[in-house]
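Peer 1: generate coordinates for the sequence data below:
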Amino acid sequence: MAARLRRLPTRLLSLAATRSDRRVHEELTRADARKWHYAALATLAEFGPASQAELSSRTGIYRSDLVAVINELAERGLVERAPNPADRRQNIITLTARGHERLGTLEELLAGLEDELLAPLSTTEREQLTRLLAKLVYG
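Peer 2: Modelled structure (predicted):
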């Protein structure tokens, strides 16, 4: 690879993201899950029950796509969907006990994958990389 390509941060970031995304997709597929499953479960675990609109906003999953994600999770008993008592037009999504267990399994899988992908980095370098990426993403 040309030296100027090896020094170009945007190219390196893109290559690392592509590799990471591919491996995450492969491992989650093996576990019969998708990234959006994890995002929805993790968000419900952290913030508690939410309307579909709130869950869409908090996860970044488009509302139209979120309906399919919630359907898949509900079919597996990982979330429950119930009408909002304050607004019957709205559904409230709640994480089930089985959903908490599934989230734990997916977190273990992703932690192992992070260890694989970040193996060349020390603990300090991993923490620094996380801080720098968060700064790039969130400002």
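
Peer 1: switch to C-alpha atoms for all contacts and neighbour counts from now on
Peer 2: Will do.

Peer 1: so where does Glu46 fall, helix or strand?
Peer 2: Assigned by DSSP states H and E, Glu46 falls within helix 35-47.

Peer 1: what's the first helix or strand after that helix?
Peer 2: Following helix 35-47 toward the C-terminus (DSSP H and E): strand 50-51.

Peer 1: packing partners of that following strand?
Peer 2: Using 3 or more Cα pairs under 8 Å, 6 or more residues apart in numbering; DSSP states H and E, the elements in contact with strand 50-51 are strand 87-95.

Peer 1: can you pull the contacts of the residue positioned nearest the centre of the chain?
Peer 2: The residue lying closest to the centre of the chain (Cα atoms, centre = their mean) is Ala39, at 3.5 Å. Shown in contact with Ala39 (Cα atoms under 8 Å, 6 or more residues apart in numbering): Thr59.

Peer 1: with the one 3 residues further on instead?
Peer 2: By Cα under 8 Å, 6+ apart, the contact set of Ala42 is Leu103.

Peer 1: the one 4 residues further on now?
Peer 2: For Glu46, the set of contacting residues under the criterion of Cα under 8 Å, 6+ apart is empty.

Peer 1: repeat that for the one 3 residues further on.
Peer 2: Contacts for Pro49 (Cα under 8 Å, 6+ apart) come out as 92-95.

Peer 1: please give the structure of this sequence too, so both can be compared:
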Amino acid sequence: MTSAEAADQSHDGTPRTPDRLRRRASRLLSQLTARSDRLINEGLARADARKWHYAVLAALEEDGPGSQAALSGRTGIYCSDMVGVLNELVERGLVERAPDPADRRRNVITISASGRRHLLRLDQVLDDLHDVLLAPLSPEERDQFVGLLIRLLDHAGPLPA
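Peer 2: Alright, predicted model coming up:
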């Protein structure tokens, strides 16, 4: 190995990331997001679920029944994608879709008892996955990290439609 090749590697032999890149919060967040997405998607798949399933079930449990459009707004799932997510959840008996008595042109979505039980299982799966993702941080640091992320997202506001 030449001295130039050695300079391009860290002490463990992996390619060295230039300090200029390692100090860019946007790049670090992007890399962490990619790793987090992979970990969460694979973990939820093992539990026969997807992130969107969890988002819809959590929104229904926390905020109560809602229309497809309302759920789209609560979860950030595009309306066009929401139909497919709800079809999957209805088919599995995790949510119920019924005509809105006040406006028969729209449906109201409600979480079922089976959906509540499934959500509790998914909460545990995600808790375990977050333990893996955040393993280097103490419980206090995890709380602080989540708080800082919330603050950044609240400051940034919603993504444009």
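
Peer 1: TM-score for the pair, please.
Peer 2: Aligned and superposed, the two chains score 0.97 in TM-score terms (TM-score structural alignment, normalised by the length of the first structure); 139 aligned residues with a Cα RMSD of 0.7 Å.

Peer 1: of all the contacts of Pro49 of the first structure, which comes closest to Arg4 of the first structure?
Peer 2: Nearest to Arg4 of the first structure among these, counting by Cα to Cα, is Leu95 at 48.1 Å.

Peer 1: which residue packs closest to the closest one, ignoring adjacent ones?
Peer 2: Nearest residue to Leu95 of the first structure, sequence neighbours excluded (Cα to Cα, 6 or more residues apart in numbering): Val79, at 4.5 Å.

Peer 1: turn the contacts of Pro49 of the first structure into TSV, including distance to Arg131 of the first structure.
Peer 2: Below are the contacts of Pro49 of the first structure laid out as TSV (distance: Cα to Cα, whole Å):
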residue	distance to Arg131 of the first structure
Ile92	33
Ile93	31
Thr94	31
Leu95	29
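
Peer 1: now, which of those sits nearest Ala16 of the first structure?
Peer 2: Using Cα to Cα, Leu95 comes nearest to Ala16 of the first structure of the contacts of Pro49 of the first structure, at 32.2 Å.

Peer 1: check the gap between the counterpart of the closest one in the second structure and Leu133 of the second structure for me.
Peer 2: Here Leu95 of the first structure is matched to Ile111 in the second structure, going by TM-score structural alignment. Relative to Leu133 of the second structure, Ile111 of the second structure is positioned 29 Å away (Cα to Cα, to the nearest Å).

Peer 1: so these two - more neighbours on which side?
Peer 2: It is Ile111, of Ile111 of the second structure and Leu133, that has more neighbours when counted by other Cα atoms under 10 Å, with 24 against 15.

Peer 1: now do the same contact list for that one.
Peer 2: Residues near Ile111 of the second structure by Cα under 8 Å, 6+ apart: 57, 60-61, 65, 94-96.

Peer 1: what helix or strand does the counterpart of Pro136 of the second structure in the first structure sit in?
Peer 2: Here Pro136 of the second structure is matched to Pro120 in the first structure, going by TM-score structural alignment. Assignment of secondary structure by DSSP H and E places Pro120 of the first structure within no helix or strand.

Peer 1: can you give me the neighbour number for Pro120 of the first structure?
Peer 2: For Pro120 of the first structure, using other Cα under 10 Å, the count is 10.

Peer 1: quick one: it from His25 of the first structure, how far?
Peer 2: 21 Å.

Peer 1: next: Asp32 of the first structure.
Peer 2: According to Cα to Cα, Asp32 of the first structure stands 10 Å off from His25 of the first structure.

Peer 1: relative to Pro139 of the second structure, how far out is the aligned residue in the second structure for Thr29 of the first structure?
Peer 2: Counting by TM-score structural alignment, Thr29 of the first structure corresponds to Ala45 in the second structure. Distance from Ala45 of the second structure to Pro139 of the second structure, counting by Cα to Cα: 26 Å.

Peer 1: same deal with Arg46 of the second structure?
Peer 2: According to Cα to Cα, Arg46 of the second structure and Pro139 of the second structure sit 26 Å apart.

Peer 1: what's the closest of the contacts of Ile111 of the second structure to Val125 of the second structure?
Peer 2: In terms of Cα to Cα, no member of the contacts of Ile111 of the second structure lies closer to Val125 of the second structure than Leu57, at 14.3 Å.

Peer 1: thanks a lot, see you next time.
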